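K.L.:
below is the sequence, then the predicted model.
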Amino acid sequence: MAPIEAVTAPAESDVVVIGIAAPAGSGDGAPVVVAPGLEATVTGAVAEVAHAVGASTKVGSTTRVPAPEGVPGASVVLVGLGASDGEVSDETLRRAAGAAAHACRGLGSALVLLDDERAEPVALGAGLGSFRPAKVTGSDGGDDDEISDSVRVFVAEGGADAVARAATIAECVGLARDLINTPPNLLFPGSFADRAAELGREAGLEVEVLDEAALAEGGYGGILAVGGGSSRGPRLVRLTHRGAENRPSVALVGKGVTFDTGGISIKPAAGMEQMTMDMGGAAAVVATVILAARLGLDLTVVATVPMAENMPSATAYRPGDVLTMYGGKTVEVQNTDAEGRLILADAIVRACEDSPSHLIDTATLTGAQMVALGKKTPGVMGTDEFRDRVAELSRSVGEGGWPMPLPEELRDGLDSEVADLTNVTPNRWGGMLSAGLFLREFVGEGVEWAHIDVAGPAYNDGGPEGYLPKGGTGVPVRTMLAALEDIAAAG
C-alpha cells in the first residue's frame, strides 16, 4: 500500500489525479473538471483534453493523458465522478479515488485533486485503491515501481488529521486483506495465532492464545471438533484494547477457518481454492481491534477469534456426532460443512462471559447470503435496534450492510432428537437466517448483538473495482469501526 500524506498546495508529482463530471443537460461538450488548487485556465485545458480523447465520466472510470501546461505533473489520470448536477457523495469520492490510485500504481508519486474539503473519503479511497496484494515469489527482488509509489492528497488547511486517520484505516483494512490472501499452507491456525499475537503486542493489546490442550481443558467442543481432522491444531486468540473505566465494552468475534474443505461433508472441487478466504471474519476482527488501539478509541474492545482448519481424516468429526459446546449446550452435527457456526458458538459464549454491552460477530458464514443479497451486500442479523444501526452504519461507510430478520418459524428446524440443537435445519430455504438463529442461542442475555454475514463481500473473485482489489476486500472492518465509534460516542 502506497504511503499517503496531505499537502495544502499542489506539488510537483509524476502523475496528477483530476476528477471529471458529465456536463449538465444532454451531456454534450467538455466535461466539468473538479481539480481544487488549479487555476481556471488550467482546468479549462484539462477539459479540452478530456473532451478530445472522449474520457468517460462514469464513476470510477479512468483515462490517462499527457498533462496540459500548468498541471504539476508529467501525466494526468482523469477519473469519472458521474453527473455534475448533483452533490458528489463520500462513497463516490472513495470509489473514484480508489480507482485512480489503482490506475497510478507503478507510476511513482501521485497527487490527488478531487475535493479539498472532504479529505477523509478521498484519502481513504486512495489508500484502499493503492493496495497491492502480496505475492509469493522465488525472485530475490520485488517490483521497484511499488517501492517508489506514494500518494499525496490536496486538502484545505486543517485537513491533515483527516488524511492521517484515513491512512491508518486503510493500513488496517490492508492488513485484513493480506491475511485473507495468504495461502493456507502458510496461514494455518498456529501461524495465524502467532501472527495475530505479534500484531496485537505491537499495537499495545493484551494477548491470550489457547492451544489444543488449553481448548480441551476449557471444554471448547465446537472448535476442537472442527479442527480435529487437521494435523494442524486449532487455536483461540483473545486480543484486548482497554478503554477508561466505566466506558462501554464491546466484544468482537470472527470466524477463522483457515481452509475449509467441508470436512466429511466435502465441498465440490470447483472453486475450493477460494476457501483460503474462510477466515475473512477473523482477519477483519483482528484488524479492527488493532485499529481501535491505533485510533485510541475510548472504550474496551475484546476480540475473541477461533481458528481451525476443517479437513477430512480419520480424526475428523462426523455427521451424527453430538458435541458439547463451551458453556454446556449440546449440538448434533448434521453437516460438517456448517462448521463456522460451531467455532463461533464457542467463541460467542466465551466473549459474553466478559459481560459486554454489545457483541458483533462476523463470518463468511453461508452461501445463502449470496443467494439472498449477492456478493457485495453483507447480511446483518441480531437484536433489532442494534442490527438496524449496524446495517445503517455499514451503508454509510460504503460497505452496504442490509438488515435481515430472524423468523421464529425457522427456529423449530434447529431442534434435535438427541441434543439441544442441530447445526443445520432440514429446510432448504432461509439458510442465512437459520444460521443466525443458531448463533442467537449462544448470545448472553441482555447483550446487544449483531451478526454480519460476509460470505460474498469478504472476497472479490472478479477484477479490481473502485477501491476494491481482486481477492480479500477487508469487509467489514470499516463497518465495525463505525459501530465502535458510534457506541463510544453514545457512552
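P.N.:
Yep, it's here. Being a predicted model, the structure only gives us computed values, none of them experimental.

K.L.:
every contact and neighbour count from this point should use C-alpha atoms.
P.N.:
OK.

K.L.:
for the stretch 301-450 of the chain, what spans make up the strands?
P.N.:
With DSSP state E, counting those that start in this stretch, the ranges of strands along the stretch 301-450 of the chain come out as 322-324, 330-332, 358-363, 379-382, 402-403, 421-422, 448-453.

K.L.:
point out the most buried one among those.
P.N.:
Stretch with highest mean neighbour count among the strands of the stretch 301-450 of the chain: strand 379-382 (a mean of 29; mean count of other CA atoms under 10 Å).

K.L.:
helices or strands up against that strand?
P.N.:
For strand 379-382, the packing partners by 3 or more CA pairs under 8 Å, 6 or more residues apart in numbering; DSSP states H and E come out as helix 384-396, strand 402-403, helix 431-440, strand 448-453.

K.L.:
pipe these into TSV and attach distance to Q274 per row.
P.N.:
Shown next, in TSV, are the helices and strands packed on strand 379-382 (distance: least, CA to CA, whole Å):
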stretch	distance to Q274
helix 384-396	25
strand 402-403	24
helix 431-440	20
strand 448-453	17
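
K.L.:
any idea which of the ones you listed is most buried?
P.N.:
strand 448-453 (a mean of 26).

K.L.:
give me the contacts around that strand.
P.N.:
357-366, 369, 378-383, 386-387, 390, 401, 432, 436, 443, 476 (CA atoms under 8 Å, 6 or more residues apart in numbering).

K.L.:
kindly recompute the last result at 6 Å.
P.N.:
Residues outside strand 448-453 that contact it (CA atoms under 6 Å, 6 or more residues apart in numbering): 358-365, 378-383, 387.

K.L.:
of the strands of the stretch 301-450 of the chain, which is nearest A293?
P.N.:
strand 358-363 (17.2 Å; CA to CA).

K.L.:
by contact count, what packs against that closest one?
P.N.:
Under the contact criterion of 3 or more CA pairs under 6 Å, 6 or more residues apart in numbering; DSSP states H and E, strand 358-363 touches strand 249-254, strand 448-453.

K.L.:
next SSE after the first one?
P.N.:
When you say that, I think you mean strand 249-254. Note on strand 249-254: by DSSP states H and E, the next helix or strand toward the C-terminus is strand 256-260.

K.L.:
can you check the last one too?
P.N.:
With elements assigned by DSSP H and E, the helix or strand that comes after strand 448-453 is strand 459-460.

K.L.:
please state the offset of that next one from the chain centre?
P.N.:
Centroid displacement of strand 459-460 relative to its chain, using CA atoms, centre = their mean, to the nearest Å, is 10 Å.

K.L.:
for it, packing partners?
P.N.:
Strand 459-460 is packed against strand 471-472, with contacts defined by 3+ CA pairs under 6 Å, 6+ apart.

K.L.:
chain center to the strand it packs on: distance?
P.N.:
10 Å.

K.L.:
that one - contacts with which helices or strands?
P.N.:
Partner elements for strand 471-472 (3+ CA pairs under 6 Å, 6+ apart): helix 160-181, strand 459-460.

K.L.:
can you give me the buried ones in stretch 231-243?
P.N.:
R232, G233, P234, R235, L236, V237, R238, L239, T240, H241, R242, G243 (16 or more other CA atoms under 10 Å).

K.L.:
want to compare, so here's the second one:
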Amino acid sequence: MTDLTVTTASPASLDVDALVVGAVRTELGPRVLADALPAAAATRLASLAPALGITGAPDDVHRFPAPDGVAARVVVVTGLGPDADDAEALRRGTGAAVRTLAGTSTVAVALPLASDDAVAAALEGAALGAYAFDRYTTDPEKPAAVGAVQVVVPDAKAARDAAERARVLATSVHLVRDLVNAAPNDLYPEAFAGAAKDAAKGTGVKVTVLDDKALASGGYGGLVAVGQGSVRGPRLVKVAWSPSKPAAKVALVGKGITFDSGGISLKPPTSMVAMKSDMAGAAAVLGTVLAAARLKLPVAVTGWLCLAENMPSGTAQRPSDVITIRGGKTVEVLNTDAEGRLVLADGLVAAIEEKPDVVLDVATLTGAQMVALGARVSAVMGTDDVRDEVVAAAGRAGEQFWPMPLPAELRESLSSKVADIANIGERHGGMLVAGLFLKDFVGSTPWAHLDIAGPAFNEASAFGYTPVGGTGIAVRTLLGLVEARATH
C-alpha cells in the first residue's frame, strides 16, 4: 500500500520526485493552477500551456522538468476539467496523475483544496490511483505503484481523519481489484473463502464458511445447482462486523461466480475472456464489510459471498431442471447462463432470515446493463427509498449509479408452467427482468439491487484513478450508505 500523508509545507520546498499541480479548461483556453510554484515559474508555465499541449481536460497529464525555485525533480500538470471545485474532478485529476507516475518513489500533490470535501476527494484520488497488479508478471522493469504520496492541505490536523478514511477505503478497493484480477485457476470458491479469512484477520470481522455438504443440508439449492458442474465446489461465506449497540443492521449480498462459462448454455469463446470478473459483487461486499470494521462504524454490516464456478460437465445443471432455493421457492432453470440470480436468491433469503433493516445485493448480473448504460454507469433498482439512498451515496462517493424501474408487467414473463418462477423471462428489458426475479426473494424487507456488470471490469484504457482490469466499483457507494445509516 502506498504511503499516504498530508502536509502544510510550501509545495515548492518539498523534496520529491514529482510535484502535481492542476489545470482547468476554460472558454479562453487552459488555465494552470500553479500558485504552488514561485511566481515567475507559474507565470511562465501558464503562458506556455497551449504550446506545451496542456488542455486542462480530464485525464490530460503532462510532466516537465521543474523550474528554478522548485525542489521537486519534475512538475506534473493534471487536468481537472472545467471546475476545480468539483470533488470528483479533484478525485479523478489526482488519481490520473498518481496512476501516470507509477514507478515514482515520492510524489506531492498541490491542488486548490478549499473545503473538507475537496481535501477528502484529493486524498481518495491519490490512494485509489496508486495501484498496480503485478501478481503474474516476471518483468522486473514493470513499474510498481507510487511509493509515497504527500497531499498539501490547508490544515493537517483537520485532514487526518480524511487521510485515514482514504487509506482504509483504498485498502478495500485494492483488495477487490486484486481479487477480480486474479486468474480463475487461482481464485475458485474455496480459495476465495480462504482469501476472505486472511483479509479479515485483525479487523474484528467474523468469517463463517459453508461448504458443499453444508449448503446441500441447508437447502441452498441455487448455489448447489450452479456449482455442481465444477470439480471445485461452491461456498457461502458470511462476513460479519458486529459492533455493540449498532445504530442499524445492513445486509450485503454479493454474486461470486469465480468463472462463468455459461454452463451447458455455453457462452461464445470471446464472451468468456473477462468472466473471471463475475465475482466482483462478492469482492465488493467483502471490501465494504472490512472497511466498515476498520473504521469502527457503529453499524452492524453482514456480507454474504455467494461463491460458485459455473462449468459445463456431466454433472452440470441442465436447462429445464427445477431447483429449490433456500426457503422453499422452486425455480425452473431455462438458461444455465442466468446463474448469478440463482446464487443471489440463496444469499438474499439467508440474509433476510437475520432481519436486517435493509438488504442490498451487488452483482455483475446482466449484459443488458451494459446495453442500457454502457461500461461506466451501473444500475440500481429496488424499493424506491433504498434505491434513492444508493443513488445519493454514489453521488457523494463519485460513482455513477443510475436509478432504474421494476415494471410490474415484466414479471409475467418469469412465470413457469412447472415451478414457482423461471430464471429468465422477456429478453427486452433483461436487466429489469433480473431485478424482478430477485425481488421475489426479499419479501417486505427494504432492498436494492446493484447491477455492476460493465463498470466492474475495465477492458478499455485506464482513466482517472481507474486502472485496466478490476475497478473496485461499488465499495465506495456501499460504504457511504453504511456511514449515512450510522447517523440516521
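P.N.:
Looks like it arrived, so ask away. Note that this is a predicted model, so its numbers are computed, not measured.

K.L.:
do you know which of the helices and strands packed on strand 379-382 of the first structure lies nearest G44 of the first structure?
P.N.:
When those are compared (using CA to CA), the closest one is helix 384-396, at 33.8 Å.

K.L.:
okay, angle between the closest one and strand 448-453 too, please.
P.N.:
Put simply, helix 384-396 of the first structure runs at 50 degrees to strand 448-453, going by axes from the mean of the first three to the mean of the last three CA atoms, to 10 degrees.

K.L.:
and helix 384-396 of the first structure, how far from the chain's centre?
P.N.:
16 Å.

K.L.:
for A460 of the second structure, which non-adjacent residue is closest in space?
P.N.:
V468 (6.6 Å; CA to CA, 6 or more residues apart in numbering).

K.L.:
any idea how far that neighbour lies from L450 of the second structure?
P.N.:
According to CA to CA, to the nearest Å, V468 of the second structure and L450 of the second structure sit 21 Å apart.

K.L.:
and for F463 of the second structure?
P.N.:
As judged by CA to CA, F463 of the second structure and L450 of the second structure stand 22 Å apart.

K.L.:
please, which helix or strand holds F64 of the second structure?
P.N.:
With DSSP H and E as the test, F64 of the second structure turns up in strand 61-65.

K.L.:
and the helix or strand following that strand, what other elements does it pack with?
P.N.:
Moving toward the C-terminus from strand 61-65 of the second structure, the next helix or strand (DSSP H and E) is strand 74-79. Applying 3+ CA pairs under 6 Å, 6+ apart, we find strand 74-79 of the second structure packed against strand 18-26, strand 61-65, helix 87-100.

K.L.:
what residues does the second one touch?
P.N.:
Read that as strand 61-65 of the second structure. Applying CA under 6 Å, 6+ apart, the set of residues contacting strand 61-65 of the second structure is V74, V75, V76, V77, T78.

K.L.:
run the last query once more with 10 Å
P.N.:
18-20, 22-23, 45, 52-55, 72-80, 93-94, 96-98, 100-101 (CA atoms under 10 Å, 6 or more residues apart in numbering).

K.L.:
which of these are buried? Put it as a ChimeraX command.
P.N.:
In ChimeraX syntax, the buried subset of these is picked out as below (16+ other CA under 10 Å):
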select :18,19,20,22,23,45,54,55,72,74,75,76,77,78,79,80,93,94,96,97,98,100,101
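
K.L.:
before we move on, back to that, got the helices and strands packed on strand 74-79 of the second structure as CSV, with distance to D161 of the second structure columns?
P.N.:
As requested, these are exported to CSV (distance: least, CA to CA, whole Å):
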stretch, distance to D161 of the second structure
strand 18-26, 22
strand 61-65, 29
helix 87-100, 17
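
K.L.:
relative to D321 of the second structure, which of these is closest?
P.N.:
Between those, helix 87-100 lies closest to D321 of the second structure; by CA to CA that is 47.1 Å.

K.L.:
returning to what we had before: identify whichever of the helices and strands packed on strand 74-79 of the second structure lies nearest to L33 of the second structure.
P.N.:
That would be strand 18-26 among those, by CA to CA, at 5.2 Å.

K.L.:
which elements pack onto the closest one?
P.N.:
On a contact count with 3 or more CA pairs under 10 Å, 6 or more residues apart in numbering; DSSP states H and E, strand 18-26 of the second structure meets strand 29-33, strand 61-65, strand 74-79, helix 87-100, strand 106-109, strand 148-152.

K.L.:
let's have the ones you listed in TSV, adding distance to G281 of the second structure.
P.N.:
Shown next, in TSV, are these (distance: least, CA to CA, whole Å):
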stretch	distance to G281 of the second structure
strand 29-33	39
strand 61-65	32
strand 74-79	31
helix 87-100	23
strand 106-109	32
strand 148-152	29
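
K.L.:
right, so of these, which gets closest to R160 of the second structure?
P.N.:
Of all these, it is strand 148-152 that lies closest to R160 of the second structure, at 11.1 Å by CA to CA.

K.L.:
for G147 of the second structure, which residues are in contact?
P.N.:
M1, T2, D3, L4, L101, A102, G103, T104, S105, T106, V107, A130.

K.L.:
can we see that at 8 Å?
P.N.:
T2, D3, G103, T104, S105, T106.

K.L.:
surely V237 of the second structure and L305 touch.
P.N.:
Yes. Between V237 of the second structure and L305 there is a contact under CA atoms under 8 Å: 4.9 Å.

K.L.:
in which helix or strand would I find the residue lying farthest from the centre of the first structure?
P.N.:
Going by CA atoms, centre = their mean, the residue of the first structure most distant from its centre is T41, 41.7 Å out. Per DSSP H and E, T41 of the first structure falls inside helix 40-53.

K.L.:
distance from that helix to the middle of the chain?
P.N.:
37 Å.

K.L.:
buried set for it?
P.N.:
V42, T43, G44, A45, V46, A47, E48, V49, A50, H51.

K.L.:
okay, the residues you listed in JSON lines with distance to G374 of the first structure next?
P.N.:
Below are the buried residues of helix 40-53 of the first structure laid out as JSON lines (distance: CA to CA, whole Å):
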{"residue": "V42", "distance to G374 of the first structure": "43"}
{"residue": "T43", "distance to G374 of the first structure": "40"}
{"residue": "G44", "distance to G374 of the first structure": "42"}
{"residue": "A45", "distance to G374 of the first structure": "42"}
{"residue": "V46", "distance to G374 of the first structure": "39"}
{"residue": "A47", "distance to G374 of the first structure": "38"}
{"residue": "E48", "distance to G374 of the first structure": "40"}
{"residue": "V49", "distance to G374 of the first structure": "39"}
{"residue": "A50", "distance to G374 of the first structure": "35"}
{"residue": "H51", "distance to G374 of the first structure": "36"}
